[in-house]
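Peer 1: I would like to see how this sequence folds:
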Amino acid sequence: MPGRFLESYQSFPLASGDSLVTHAVIVVHGAERNANDYFTSMNEAATLAGRSSSTIIIAPQFQTSDDAPAADEPVWTSSGWRSGDLSSSTGPLPRISSYAAIDTILVRLGIRTKFPRLARIVLVGHSAGGQLLHRYAATSRVATTLTDIPIRYIAANPSTWLYLGPERAAGSGFAIPTSAATCVDYDDWHYGLHSRNTYANALPVSLVRQNLVTRDVIVMLGTADTLTADLDVSCGADLQGPRRYQRGLTLLNYMNALTPGNSHRLVTIPGVGHSKSAMFTSVDGRRAIFP
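Peer 2: Here you go, the predicted model:
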């Protein structure tokens, strides 16, 4: 990013590459913006999987003004980075979407002279990072250019999901909610496809839907993630269900009901709550991240 610098933690140098790397994991932090902790947890998972010597782990840091950023580091609002919004005009220019920053990482991973043996890229986000990943899976344009490198998107325990239409759970099915008149923004970005931001609006709705239906998306849920700490409880979020675990199951039911044949898959981590480390290092978590 010329004139702009996105801080990140890397297990191998992204700029120079490495001929031994066969697997790349981009792990996105949660609301606390503690990319260093996420980097540590993912390194532990890679070690347990026996893949640390062949995997580049990259943990980008999406900063807000509270993080004392340097002059050349873009900053976002606390909700804007997870939604793909443009960085603040008070930071370096031109402004950049947080999703475009991830695009830049993917482009660099795709340079074959730097990573000649790279065979797979997995993007993982937990909590707020999971929110980012589900929306990014629907809107990334760069993914279509890396035709020889499969890409997987793992959204773990996010507070909310992207819905591709106005229907929400109603009885045993899905319908436009009766509260739509009072919960007027329930289907706006980033809950739905109306009023999309600059990055998401660059694609037609039809292609956003196609991306989310066809891309390799894993919904990773801790079965004990049923508490309310840091849970989005806006009316738009509450229409997706009462807690993170239930919201994830409902999203899968929605995708299967309205877009049969979609590529979303469920991975549950029994007995785990809202813990990135327990999710990433679990046996099933490692199988998803390091297939």
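
Peer 1: contacts and neighbour counts: CA atoms only from here.
Peer 2: Fine.

Peer 1: contacting residues around the residue nearest to H264 when sequence neighbours are not counted?
Peer 2: With Cα to Cα, 6 or more residues apart in numbering as the measure, V217 is the residue that lies nearest to H264, at 4.8 Å, once sequence neighbours are left out. Contact analysis of V217 by Cα atoms under 8 Å, 6 or more residues apart in numbering lists 134, 137, 152-155, 263-265.

Peer 1: one more to put side by side:
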Amino acid sequence: MQIKSLVAALAFASTLGTSVWAQSQSDCSNTTTTSRSFSLRAHRAAYKRVAGADEASDVENHTPLRIPSGSRLRNITVGAKGEQLVTYWSNASRALDSVVDQAVIMLHGRDRDGDTYWTIANKAAKLANANGIAGASNNTLIVAPQFFSKTQNSGQYATNQIAFSDNAWIYGGKASFPSKTNVTAFSAITSLVTMLSNKKQFPKLKRVILVGHGGGGQFISRYSVLSPDIPSSAQVSIRYVIGDPSSNLYFTGDRPLRTSFNAVNYTKSACPIYDTYRYGFTNITESVPTATLSPRGYFTRFAKRDVVFVVGNNDTLPNGDQSGMAILTGGEIRRDRNYMYWRYINLLAGVPNTNKNLDSAGYPGSFSSTMPTWGGSTGGVLKAQLTIIDGAKHDADLAYQSDLGVAAIFTPGLIKRGGPVLPATR
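Peer 2: Presented below is the predicted three-dimensional model:
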């Protein structure tokens, strides 16, 4: 098929998203096709146009910004040309810049409802204080960035406030507004973290906790790998809390063995873009220009970071990202994909007895015996933790109002594993 035919097919598929062509080329199913000669770029363009993934499409949220009680809007300068990120910001006297000692940055999901996620994080902070959770503080600042859609939120953002095409912010992509901006979602959050780490402005702040769920969880999952280190002179610790993402970032071309999960018609050989960023490191600099380390270099750094994965053991509906690239990471449901990723990063780090321990606990998935181990770089140690919220479906409230979810945000050091891996019959 020639490029003109591809363009025509894209146009057709964009109006008929369930077409066989769209399924076989964009979502990487194993439908018979003669397209093996297509370039990777053509496949990637096709994916962006017709994928049914929740991250790839705008979700309507036309309503004016609602400011929850206890919050205010605060614009943060995040670009060299004066570009600004809109945030929901705690409005209490105990959250003044001069007195806050920790900050929770809560990322919204694909609905771009920063107000809702500010409220969820604020409830979690209140629960932490009321229940005497370790790490709780009355001087906790809650910040919820608002990533606008250029189209769906048209008229709601000012001429210097950043907005994105589709939901490109989920994987740290570049803002499409203002025109010719170089600000990305990742660089915007880095600017926010850098501001909070400035002792002249926030003299008592010692911790920043970045939290997300769903689409926000996907952002934090990738940001926990790709974000720059905060200078040690800032004396600020960073925690990344990753809740129920549809996919995570793989450091190698390895994926769970197809014999370990059900995914009819999906194979790596039929999906030449399966390892393209945001699922793997192929062509990552097109979306994240600052990604200059090798995958092993990034993993070595990631293995030392304070990361907590939060998984609801009842997050089992086959929705969210249903592209082939995501399905190849562990099937149709988020819970199993995240369990298999947990196995993957432990194996990659060379953590002793990973398969034995996870198999005996009932975790799904398996990987090839030829998968590399980078234990020589990590010392066989992975600092990341996993906590399992029993009975929780795909719901940020359920995740972060639970005792384990609150602890995942606020408690320094070790977090309880929770569980069980699979929910009891209810």
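
Peer 1: circling back to that earlier point, tell me, of the contacts of V217 of the first structure, which are also contacts in the second structure.
Peer 2: With the contact criterion set to both residues aligned by TM-score structural alignment, their matches' Cα atoms under 8 Å, the contacts of V217 of the first structure that also touch in the second structure are 137, 152-155, 263-265.

Peer 1: buried ones from those, can you make that a ChimeraX selection?
Peer 2: With 16 or more other Cα atoms under 10 Å as the burial test, the buried ones among those are selected in ChimeraX as follows:
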select :137,152,153,154,155,263,264
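
Peer 1: tell me the one of the kept ones among the contacts of V217 of the first structure nearest G130 of the first structure?
Peer 2: Distances from those to G130 of the first structure were compared by Cα to Cα; the smallest belongs to A155, at 4.1 Å.

Peer 1: surely the closest one touches G222?
Peer 2: No - using Cα atoms under 8 Å, A155 of the first structure and G222 do not qualify as a contacting pair, with a distance of 11.4 Å.

Peer 1: how about the residue nearest to H264 of the first structure, what's its match in the second structure?
Peer 2: With TM-score structural alignment as the criterion, V217 of the first structure lines up with V307 in the second structure.

Peer 1: quick one, strands of the second structure?
Peer 2: Taking DSSP state E as the test, the strands found in the second structure are 71-77, 84-90, 102-107, 140-146, 148-149, 163-164, 207-213, 237-243, 306-312, 385-389.

Peer 1: distance to R44 of the second structure for these - can I get that in CSV?
Peer 2: Converted to CSV, the strands of the second structure look like this (distance: least, Cα to Cα, whole Å):
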stretch, distance to R44 of the second structure
strand 71-77, 32
strand 84-90, 29
strand 102-107, 26
strand 140-146, 27
strand 148-149, 22
strand 163-164, 19
strand 207-213, 26
strand 237-243, 26
strand 306-312, 29
strand 385-389, 32
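
Peer 1: near L239 of the first structure, how many residues? Count them for me, please.
Peer 2: Counted with other Cα atoms under 10 Å, the burial measure for L239 of the first structure works out to 22 neighbours.

Peer 1: counterpart of it over in the second structure?
Peer 2: With the correspondence set by TM-score structural alignment, L239 of the first structure lines up against L328 in the second structure.

Peer 1: from S14 of the second structure, how far out is that match?
Peer 2: With distances taken as Cα to Cα, to the nearest Å, L328 of the second structure is found 23 Å from S14 of the second structure.
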